[in-house]
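Q: Predicted model and sequence below, questions to follow.
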Amino acid sequence: MKPKKQTTPLPTRDQILAFIRESPVPVGKREIAKAFNIKGADRVGLKELLRDLRADGAVARGTRRELMDPGALPEYLVIEVIGPDADGDLLARPVHWNPDDGAAPPEIIVQPTREHAAPGAGDRLLARLRKRGQRRYDAQIVRKVGHGPRRILGVVEMPRGARNAFVRPTDRKLRYEIEVAPRDLNDAVDGDVVWVEPMGGHLARRGRVLEKVGTLRDPRAVSLIAIAANDIPVEFPEAALVQAREAVAAPLGDRVDMRGVPFVTIDGEDARDFDDAVWAEPDSDPANPGGWHLSVAIADVAWYVRPDDALDRAAVRRGNSVYFPDRVVPMLPEELSNGWCSLRPHEDRPTLVAEMWIDAAGHLKRHRFHRALIRSAARLTYTRMQQARDGHPDGELLPLMNDVVAPLYGAYATLLQARQARGTIDLDLPERLVSLDETGRIASIRLRERFDSHRLIEEFMILANVAAAETLERRHQPCMYRVHAPPDAAKVQALREFLATLGIGLPPGLNLQPRDFEGVLRKAAGQPYERLVHETILRSQSQAVYSPENVGHFGLALRRYAHFTSPIRRYADLLVHRALITGLGLGAGGLPPDAGAGFAELGESISQCERRAVAAERAAMDRYMAAYMADRVGAEFGARIAGVTRFGLFVELDDSGANGLIPIKTLGEEYFDHDEPGQALVGRRTGATWRLGDRVRVRLREADVATGGLLFEMLERVEAAASRPGPAARRVRAPGKTAARRPTTRRR
């Protein structure tokens, strides 16, 4: 039988997406069919179209069978009350908010109700949300579901002449202080960082000090605040410490003896552990002209940490190591992380080695894994390797140039060729480097240099990670993949609109490939807005996570990818090692028979640990920057506008990369509209415009070490961003007097 002819034309993808996006609540197939008058057998075609939209990531599931914009919040959500804003509106945020790009959560305004007592800061509510704008929601209380944390981290402040002290939260979201009577200070004094417990309920503005974490007078308190605020485990259980202290050298046994291979470790000058070593040589196989034989040796952590022993339980709780300028919170005790599992030069170390052969185009032809004993020939740094590559080797590197350095760079050049051919997204964003003096105070903050030697190690590690994933699939072993899904439709559309303001096009449709984004980066290369484009593309991408379900790695343009190269600092890598040991029959320390059943839950757990570590490291860097800038309050700086929001402008300083806020109320005595597509604030009366990417001159008004916040005031625009559609940018000099009125915004 011939299929029935479609009697009612189906709506286009764009029409359906617009309907879902504009709906204040999630909708389902029934609502879409009704809106477009689709009946009877015609619904089959609609069902297939909606299935394709879900598969492409253009829409997401809400509750039940509802569909929603991937960038939207669901209709029902648990939220936590932050507190009132300047106008008295009660603000809240999602309890669980882990965006891929680190963006701030949408604004949620809790609506008053007669049925429920007025909630206060810290209260958690099940609420029904109704969209009020692109990133703004009204929340109707369904019921109260509890409180947030019962204790709050803050800094003790003792105003002169006041009877009581006050604790100011280190969390910028908590916009209130807690009063503490002298008898409840628990020996805390002005400047101490403490845990405080509100008394008389979480809404109370009085409390008592539970314990002291540190003091802001000690520069090392910066990382302590980040550790405490993010609940990062610091102390190891005694059983784990005992097990680490009793560890001994691993025997050669059945391992391959590779102590004669001149492996080298290449890390930063400030590296604290060395868990990977590399070596390469031209492939001697005449059937592979121009090919290379590479080896990546990784510390055999699985030999020392067995499933469900004391060390393993401590490691899975931590998930990964956390790095701060003044300390490391390691995943495993120092006896392993800096001892038996650190590939120190000229010392025998047990490893798991990935041997790989690539052809002249950089394609992986074959690979094998085995346990081995190696002896690193040298502990090298990225800077020394780059100097050697540039023709200035030091005394240790000079005898290694022909047999070690040259082959490593030769193999790297071939791998780079393959990377460029498959079209990966190469975002090259600078990283800040904090240098401390002997007292722990900040000596300097600068942007870390990036060399080809960094990229060399990255390419070797990526190849080994791919080989590990392929091996586990062939051996039918559980695999903890590192997955990176394509960006969702809402973020792609927002990126497309932003790029259009720069005159850069992004191919139409939702099925974009990494090479499409790389094409955008090439167009932006050398332009004043190059770095801005890199950062915006980064924010548009999904967040990489750990999962036993393989969806590929979009950013690297790889079909399969698993982290294999850092088991001393990432639990996911330890799982991959154990799976390889089991699958290849490499001896003790493999996966238990039923381990795969728990991989989904374990993947979510270690992904959350990773997000926790990233949040702590970022917060510490913000506080270090605030401490560094504290004695420069009142100074003027060159900067660029790095973010535009309804409440103000974020600027980034040229010299240090410090980020801070210019509140909208300080920009002038008029109302500013938020031109979201144009990434600008536009004065309603004068047309004065502040755009993303504008180069400006600013003055530092405040540096808050406790919260890591920097506040600036605008002085003038130095150079306007690239010409864009919309209101023309006017040269603006900020007035000395600030507006008392709260400006309104308009979403477009």
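A: Great, that's in hand.
Q: hey, let's count contacts and neighbours off CA atoms from now on
A: Will do.
Q: which residues does the residue nearest the centre of the chain contact?
A: Nearest residue to the geometric centre of the chain (CA atoms, centre = their mean): Val614, 5.8 Å. By CA atoms under 8 Å, 6 or more residues apart in numbering, the contact set of Val614 is Val322.
Q: can you pull out the strands in the stretch 501-650 of the chain?
A: According to DSSP state E, counting those that start in this stretch, the stretch 501-650 of the chain carries its strands in the segments 545-547, 636-645, 648-653.
Q: this is the other structure I want to compare:
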Amino acid sequence: MKKQRAAEAAQGGATDDRSLTRENVLAFLAEHGAEAGKRDLVKHFRLKGAERIKLKRLLKEIESEGLIEKRRGRFHQPGHMPSVMLCDITGRDEDGELIAEPVEWDEEHGEAPRIVVAMPAKARPGEPVPGVGDRVLLRIDDKGEGEDSHTGRVIRLIAKKPRQTLGILRVMQDGTARLVPVDKKAQGRELFISKDHIRNATDGDLVAVTVLREGRFARPSARVTERLGSLTSERTISMVAIHAHGLPHIFPDTVLKEAESATPATMRDREDWRDLPLVTIDPADAKDHDDAVHARPDDDPKNKDGHIVTVAIADVAAYVRAGTALDREALIRGNSVYFPDRVVPMLPERLSNDLCSLRPDGDRPALAVRMTLDAHGRKLRHSFHRIMMRSHGKLAYEQAQSAIDGRPDETTGPLLAPVLQPLWRAYETAKKARDQRQPLDLDLPERKLVLKKDGTIDRVIVPQRLEAHRLIEEFMILANVAAAETLERAGMPLIYRVHDEPSLEKMRALGEVLASIGMKLPRTGALKPELFNDILAQVKGTGNAPLVNEIVLRSQAQAEYAAENYGHFGLNLRRYAHFTSPIRRYADLIVHRGLLTTLGAREDGLPKDAPRAQLAEIAASISAAERRAAAAERETVDRLIAHFLADRIGATFEGRIGGVTRAGLFVKLDDTGADGFVPASTLGADFYAYDEQRHALVGRRTGESYRLGDAVTVKLVEAQPVAGALRFEMISEGRRGVALPAGKKRITSAKAETRRPQRARRHGPT
């Protein structure tokens, strides 16, 4: 219907001239579709000055009417799909064609579209063939308005459907066994394993099985194919996520041989910066060090109180060249994955912890950017250099901060005056520009699991946020901006780190929550991070601060990689690219290759005519890998904490309501950050209805309510370490209120609704 309205509106009065009218704008967008952005409109209508403001206001009006939507800096008809999408193959149609659906789809646009997967007439030798259950990267082709109005060509097979199922083996008295799946979605669906198929596994082991028989009338059975260990070991718990998400964690022999045969880089075509006292500042337990920093006052009299800041990054491109086995494996992995007890690296240890790691007192190749800042922290100019460096100190964040605070040790003492103090003075200058830019400033403390020597959890802490953290973060952001600017100026293709502004729908939802606590969302002015920062400042230090920070986070889009630039909303930057972590992120390696091309290093560089379509495919692939890694890391923490709390059944905890659904409440504990669920059926003696506008469950008879962000006391009644699930009982009384009007929906089947509660997806700018 919205598409029809947009077409009718466009046809109603479109003219051949280029005057800025509603009809002409709609006609242009209808003709150019997903290719049209604001810059295209400005160029087409030849707009200047105040006319651009008029265009912005006009686009907002059209968007608010639902005729168009803005996504990734482009204007689409509602429900329009991008040209490249990550999809799951869900089945076949009547003709036997594979059917796929987008992995992510906004339900406000209706049901997810069905995409017919166009298969080549003949597969290339050795190329994996996708099937039902596989995850693929598709190039989308719009066909029209039919039932299957989209076709997709397979660009890359991201993950094959797992041939194995993971679970905990439970051996019965008669010697047979059953498998308890680790997947939350498969809870309650057990598999039978005969004596002959148990192999060397024992009761309580984590095992991988192959399903032998599964049907409507046959008993589901399986065969143990691999014993992964006992669930009493934390290392086994992280293996659950590795296997469940199909994370590639074993390097092929060809990749390892390439890495082992690598020889240290030489001084050829490099500047000698080994005397410059660059230092690395990282977490205390870091094993790879890919960035080093240095700063000094600018001696140019024209730049009084300015500074020269240098950021040197490991030259990974010198060892990982395009098209090699190392490069192909790095692209498949996309990034390193960090668990509390282990790291699944993007590159083999020979590179990540040795040749590429900027260890102290050893020569290491690097790509450095030298930036000149003025007295107000603004970057005046910058230049990139391919260098040979030698780190003059490996420091931890806490160690560097202690030295600045007047407590230097044997390592930081000699570095304090010549290295650390100039770094902090340059940072104080850079902060001025940062504060003026006003990036999104959320206050959401991150928790860290501290393990004992035997691998079990000792405690959960909230690490202090130090100025040393902020210093490194700000210098890395400056370097990333410089990389994007240099590549754009040189006309080089690149992969941007982008973050779209919040959608109108999410802004409306935010306004409703703010209204429920007596706050108003400004309705005028441009949408900028400053608006959210003002809201956060109003609630800072109050009881509503956790709620508002959480809601603001949920209102944000998800940061991702893209070959087209639409800016980074959260950082409030027009152009941004990841450059500073090529050891652990493939996107940074692409940016390094582009920069090397600008410096004349063609052998290690990126072709200047590299197809943007190919970069778009890479961007979509590594964005998917990033989401996969985040899910694996999050689920592992959930399982570890559930394991940690399993012997505290009956204990009470303080927490806050972090999610509200019709099925019940999600509660986040204050001390551990653990998430647990309170079924609606267990709340008091009333029937509770879901009030979407207030994000609350409200008693139909009493009006008692439990709202998002409320501080509550709960009792732990069940812990499932295998699934990483906790179930609580509410101890606190709800807010007093008035009974709901008769029109509100009453929850009459709470037991059915609490079987598979869905946790709200968390997005945020990174």
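A: Received, thanks. Only a predicted model underlies this, so the values are computations on that prediction, with no experimental measurement involved.
Q: follow-up on the earlier one: go through the strands of the stretch 501-650 of the first structure and name the closest to Phe236 of the first structure.
A: Nearest to Phe236 of the first structure among the strands of the stretch 501-650 of the first structure is strand 545-547; the distance by CA to CA comes to 24.5 Å.
Q: Which elements pack onto the closest one?
A: strand 481-483, helix 599-629 (3 or more CA pairs under 8 Å, 6 or more residues apart in numbering; DSSP states H and E).
Q: which SS class is the alignment partner in the first structure of Ala366 of the second structure?
A: In the first structure, the residue matched to Ala366 of the second structure (TM-score structural alignment) is Thr351. Assigned by DSSP: H, G, I helix; E, B strand; the rest coil, the conformation of Thr351 of the first structure is strand.
Q: Neighbours of Thr351 of the first structure, how many?
A: By other CA atoms under 10 Å, the residues close to Thr351 of the first structure number 29.
Q: His476 of the first structure now?
A: Neighbour number of His476 of the first structure under other CA under 10 Å is 11.
Q: List the contacts of the match of Ala366 of the second structure.
A: Ala297, Ile298, Ala299, Asp300, Val301, Arg371, Ala372, Leu373, Ile374.
Q: Nearest to Ser723 of the first structure among the strands of the stretch 501-650 of the first structure would be which one?
A: Nearest of those (CA to CA): strand 636-645, 15.1 Å.
Q: tell me, the closest one lands on which residues of the second structure?
A: Strand 636-645 of the first structure maps onto residues 652-661 of the second structure, going by TM-score structural alignment.
Q: contacting residues around the matching stretch?
A: 547, 550, 665-671, 690, 695-697, 706-716, 757, 759-760.
Q: coming back round to it: could you identify which of the helices and strands packed on strand 545-547 of the first structure is most buried?
A: strand 481-483 (a mean of 27; mean count of other CA atoms under 10 Å).
Q: Could you list every helix and strand that the very next helix or strand once past that strand packs against?
A: Following the chain from strand 481-483 of the first structure toward its C-terminal end, the next helix or strand by DSSP states H and E is helix 489-500. When contacts are defined as 3+ CA pairs under 8 Å, 6+ apart, helix 489-500 of the first structure sits against helix 530-540.
Q: Could you list the buried residues of the helix it packs on?
A: Glu530, Arg531, Leu532, Val533, His534, Thr536, Ile537, Leu538, Arg539, Ser540 (16 or more other CA atoms under 10 Å).
Q: check contacts around Arg296 of the second structure.
A: By CA under 8 Å, 6+ apart, the neighbours of Arg296 of the second structure are His307, Ile308, Val309, Pro422, Leu423, Ala426.
Q: which ones among those are found in strands?
A: Applying DSSP state E to the contacts of Arg296 of the second structure, the entries found in strands are His307, Ile308, Val309.
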